[in-house]
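> Output the structure for:
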Amino acid sequence: MERNTTQQLTPATVDFDKPGKQIGAFHVPFSAHDDAWGVVPVPVAVISNGKGPTVILEGGNHGDEYEGPITLGELIRDLDPASVSGRLIFIPAINQPAVMAAQRVSPIDGINMNRTFPGDPLGTTTRQIAAFVNDVLFPMGDVFIDLHSGGSSLDIIPSAVIEPGKSPEQHEANVAAATAFGAPIAVVIDNRGDPRTATASAALAGLTVIGTEMAGGGTVSIDALALCRRGVRNVLAHLGVVPRHFATPVEKPPALFELTSRAHVIVEDDGVFEPIHRLGTEVRAGELAGRIHFITQPGRKPVDLHYRADGIVYGRRQPGRVRPGNCCLVVATPYESKKP
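Below you'll find the model as predicted:
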């Protein structure tokens, strides 16, 4: 089946070409035990007026990350179409089943949406939602804003995220958008080269792309939410979609970092993780990063963990309990500008 049939399989209750403000949903078919012909209603809103770029704003890709969905909901309610030049397409709780369950992955199929793009219009629910974004929305768009937080398992320094562009021009536009966001730091993250993320898929489609990481812990951070509110408005003003007075002046550009192949500290034991440093601490490769304690084996010495890269502690695991393969720490390294 051709991918352009996605819209037929997943109809929306809004008209993406109609001026004004609309709030509705797109319907992903879902045949469950208690509802043979039901749907998963994924919320979507459109605010359109005059000429200008089309900006797609996504939140809730992971269902336990809240600053983005709150920010987008406020904009949907508060923005007057008369103040918009162009078109804003909001998908504030894109992974609706995961958002309802407050989980990183969908309770329906157990899939991480941010590792399933470009999706599959005939796949499981998560893959169908990703296909709608990739096949229907991305071709309409000029810019993609993807709002993430650390979720239940990580605490991350609130930051803008730069998706590596597929051309020097696209990369420059991505960096400019991240700079306009106004976070203290911006981090180039390619997710170990994984092409299945929403931002990687949007970049492949030719859109300017900006992401975020807004604290974490499965809660709402007061400071990160304030930054997210300001940052999204700053980017929209930078793009010319809303007037300049919507923006908050940025005092200085962000410090630029990147995640290299040696950024992650992975545990090989089953135990309890003790971190050594707070977020933002400058560290060196080889330095003690933490320990794994064996609570039920009091005679066993802890296992030491060591950093694998120079930089700052960017992310830290929240739950103390760990098992082999868990990521306990993430180090962001000062960014060396290079062609994508």
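> Please make it C-alpha for all contacts and neighbour counts, starting now.
Noted.
> The longest strand along the chain packs against which elements?
With secondary structure taken from DSSP state E, the chain has its longest strand at strand 35-49. Where contact means 3 or more C-alpha pairs under 8 Å, 6 or more residues apart in numbering; DSSP states H and E, strand 35-49 is packed against strand 20-32, strand 86-91, helix 96-101.
> for the ones you listed, which one sits closest to residue 177?
strand 86-91 (16.0 Å; C-alpha to C-alpha).
> how much does the closest one deviate in direction from strand 35-49?
With axes from the mean of the first three to the mean of the last three C-alpha atoms, to 10 degrees as the basis, strand 86-91 and strand 35-49 are set at 150 degrees to each other.
> Second input sequence below; structure requested for side-by-side comparison:
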Amino acid sequence: MKQLTFLIFLLSIFQYVHAQPSKFEKWSNMTEASVKDTVFRVSSMSNDAVDIPVTFIRGSLKGPTFTIIAGIHGMEYPTILSLLELRREIDPKKLKGNLIIIPIVNQTSFYQRRPFVNPMDSLNLNRVFPGDPKGSITEVMADFISREVFAVTDILLDMHGGDAGEDLIPFMCYYNNKEFEIQTKQALLLCEASGFSTIVSYPYILQTDKPALYAFKQAVRQGITAFSMEIGKLGNWDRSELVMAKDAIYRMMSALKMYQRQKINPRNTSITYYGGQTYVSVPVQGIFYSSFQAGDIVHKGTEIGYIADIFGNILNRLTAPKTGTILYKVGTPPVNKGETLFCIGHQYDKED
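The predicted structure is shown next:
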């Protein structure tokens, strides 16, 4: 009850973070509760072009603009499909505020089934923010999102999942940004409202002259209440993941007093908090073997896998540098030097 009261307090003093006028602001001409689907074409100076599909949903009453994006990586299917269903279900007459839904940011990756990168320039869209209007097509896409989409966004949910080679447990995550304390507290409360049983806090360490790289980290830098969802694994999906992702959004909209849905599947209210992650990088290219899966607990010094060459000869044995829970890991055999092999989360007590 205290958390709900605090969330209402945050909303009462929440200042909407509108920056320079955006092409997106043209949709403000929608004076009645309605749904509008549109496609924005963005082009690079080398004449590469992509279409970014956007749904605008204007509510019947004034309120915050909640932007939800998925498909920055084209093979993260549960989140993409959940947004496509959400778009069909929302009744704008029952909505307070506005929803911006971008279900598949990177359509080229999606339709060509290319994990992580845009096949047009082989860049990872979630590693080039804030982007560059004079750069390659992926950098132009990031620039469009940073300048146009974020300019009209008050709250951002950046949805991700296990791409083709990733095994992970479902979790919500946010940056512990001390510069924008109100937005950080609101991000945490919305993560808690989602119904997910795992919440991960990332440290916010970003020098002023360094790029954010990640989409929702860029939004945090711009003073937006931003957080992310991770669900699904190994480039696959099932109905339960889709429903879990969609129910989480309904819970968050309910917490924001934006939308009420009568039927939402019950979720475990027990939450485990993780922070101070430890990353294990791939030391050498090869074939990865491990009996551990996402969600398993590993202990410092325990062997957690090994890497072999193409003849099966062991090149490197891997041990856990710290005790913790595997939040995500590479779930397929091929690995390349420098890639993140394991992310190990360290549990903490929120009350401490």
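> hmm, back to that, looking at the helices and strands packed on strand 35-49 of the first structure, which one is packed in the most?
Highest mean neighbour count among these (mean count of other C-alpha atoms under 10 Å): strand 86-91, with a mean of 24.
> Identify the residues contacting whatever helix or strand residue 10 of the second structure lives in?
Assigned by DSSP states H and E, residue 10 of the second structure belongs to helix 2-13. Applying C-alpha atoms under 8 Å, 6 or more residues apart in numbering, the contact partners of helix 2-13 of the second structure are 182, 186, 189, 255, 256.
> Could you check it and say which residues are buried?
Buried residues in helix 2-13 of the second structure, counted by 16 or more other C-alpha atoms under 10 Å: 7, 8, 10, 11.
> Same check on stretch 205-221 of the first structure?
205-218, 220-221.
> What about those residues, which are in strands?
Reading strands off those with DSSP E, I get 208, 209, 210, 211, 212, 213.
> what's the matching residue for residue 317 of the second structure over in the first structure?
By TM-score structural alignment, residue 317 of the second structure lines up with residue 304 in the first structure.
> That match contacts residue 294, doesn't it?
No - taking C-alpha atoms under 8 Å as the definition, residue 304 of the first structure is not a contact partner of residue 294, at 12.0 Å.
> So those two - more neighbours on which side?
residue 294 (17 against 14; other C-alpha atoms under 10 Å).
> mind listing what the more buried one touches?
Per C-alpha under 8 Å, 6+ apart, neighbours of residue 294 of the first structure: 270, 271, 272, 300, 301, 302.
> so how far is residue 231 of the first structure from the last one?
Separation of residue 302 of the first structure from residue 231 of the first structure (C-alpha to C-alpha, to the nearest Å): 42 Å.
> more crowded one of these two?
Neighbours per residue, other C-alpha under 10 Å: of residue 302 of the first structure and residue 231, the larger number sits with residue 231, 26 against 18.
> nearest spatial neighbour of the more buried one, skipping sequence neighbours?
residue 181 (4.2 Å; C-alpha to C-alpha, 6 or more residues apart in numbering).
> The second structure: which residue goes with the one you found?
Residue pairing (TM-score structural alignment): residue 181 of the first structure is matched to residue 194 of the second structure.
> Alright, calling it a day.
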